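*Asks:* got a sequence here, can you build the structure:
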Amino acid sequence: MKYPIAIQQGDDNTAYGIIIPDIAGCYSASDEYENILKNAKEAIVLHISGMMKDGEPIPMPTDSDNYKDDPDFEGVSWATVDVQIDELY
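*Replies:* Reported below is the predicted structural model:
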């Protein structure tokens, strides 16, 4: 499953912010640009694992275009993270 992630620009004093909009409450951050995808995947796996333990439905990924007109995502960069849900069982 390929989840879109929104990346908020970081700088010398601020980490890159990572938002997974398809999974409510799922966020991460990275001091290094190179670790954004790894950190996002870790956040998704941990969040979904908790949802599975709680018996909650797993949100399906959508396309980042669903958020293009959302002012909360103005100025972010987009990427996708591939998470194999069957590996979590």
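*Asks:* hey, let's count contacts and neighbours off CA atoms from now on
*Replies:* Noted.
*Asks:* ok, which stretches of this protein are strands?
*Replies:* 2-8, 16-19, 27-30, 77-82 (DSSP state E).
*Asks:* please enumerate the helices of the protein.
*Replies:* 36-53 (DSSP state H).
*Asks:* find the centremost residue of it, please.
*Replies:* Ile20 (2.8 Å; Cα atoms, centre = their mean).
*Asks:* what's the separation between the residue lying closest to it once chain neighbours are set aside and Asp54?
*Replies:* Computed as Cα to Cα, 6 or more residues apart in numbering, the closest residue to Ile20 that is not its neighbour in sequence is Ile5, at 4.8 Å. Distance, Ile5 to Asp54, by Cα to Cα, to the nearest Å: 24 Å.
*Asks:* second chain to compare with the first, below:
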Amino acid sequence: MQYPIAIYQQNNAYHVTVPDIESISVIDSSMAGAVSNTRMAVMSHLYHLIEEDLPIPQPSSVTEHLIKPKYAGYTWAIVSVELSRIMGKTVEVTLQLPSQLISQATEQFADESLDKIVLMALKSYVKNQSNG
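*Replies:* Predicted coordinates:
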């Protein structure tokens, strides 16, 4: 995932914000340090979201932000984050499940793919087993 970051210099420091993750703000004495620390902050934030099973914000394009007055005069860069480094590699699994169960699940979660339904159920099961 590639997140655009907005950078401005003030009082001999580089200030960075991530428009797609507004809670992230980084200040560093060098631009390289500011960009590097922002990348680490984004990775840490995404890791937390994954751990809490919260949605991951999708990155927008820089051009979406260039027209916003609050970013006038900012310098733009991109921080790239590989989700597989945070989540780990995926494993393909083949399952045989009763058709009635599949029908019930896809009916109850009509807006979700079957892969996501199974993943949610597995996460819930593992969480309940570790709590009990």
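*Asks:* rewinding a little: so who does the counterpart of the residue nearest to the centre of structure 1 in structure 2 touch?
*Replies:* Ile20 of structure 1 maps onto Val18 in structure 2, with residues paired by TM-score structural alignment. With contacts defined as Cα atoms under 8 Å, 6 or more residues apart in numbering, Val18 of structure 2 is in contact with Tyr3, Pro4, Ile5, Ala6, Ile24, Ser25.
*Asks:* between those residues, which is closest to Gln58 of structure 2?
*Replies:* The nearest member of the contacts of Val18 of structure 2 to Gln58 of structure 2, counting by Cα to Cα, is Tyr3 at 8.2 Å.
*Asks:* hmm, the closest one is touching Pro59, no?
*Replies:* Yes - using Cα atoms under 8 Å, Tyr3 of structure 2 makes contact with Pro59 at a distance of 5.0 Å.
*Asks:* compare those two (neighbour count), which wins?
*Replies:* Taking other Cα atoms under 10 Å, Tyr3 of structure 2 and Pro59 do not tie; Tyr3 has more neighbours (22 against 14).
*Asks:* still on that earlier bit, pull out the buried residues from the contacts of Val18 of structure 2.
*Replies:* Neighbour-count burial (16 or more other Cα atoms under 10 Å) applied to the contacts of Val18 of structure 2 gives Tyr3, Pro4, Ile5, Ala6, Ser25.
*Asks:* can you get me a residue count around Ala105 of structure 2?
*Replies:* 16.
*Asks:* that one -> structure 1?
*Replies:* The alignment leaves Ala105 of structure 2 without a partner in structure 1, by TM-score structural alignment.
*Asks:* so how far is Val16 of structure 2 from Ala105 of structure 2?
*Replies:* From Ala105 of structure 2 to Val16 of structure 2 the distance is 43 Å (Cα to Cα).
*Asks:* again with Pro59 of structure 2
*Replies:* Taken as Cα to Cα, the span from Pro59 of structure 2 to Val16 of structure 2 is 16 Å.
*Asks:* equivalent analysis for Gln129 of structure 2, please.
*Replies:* As defined by Cα to Cα, Gln129 of structure 2 lies at a distance of 41 Å from Val16 of structure 2.
*Asks:* between those two, which one's more packed in?
*Replies:* Set Gln129 of structure 2 next to Val16 and count neighbours by other Cα under 10 Å: Val16 wins out with 25 against 9.
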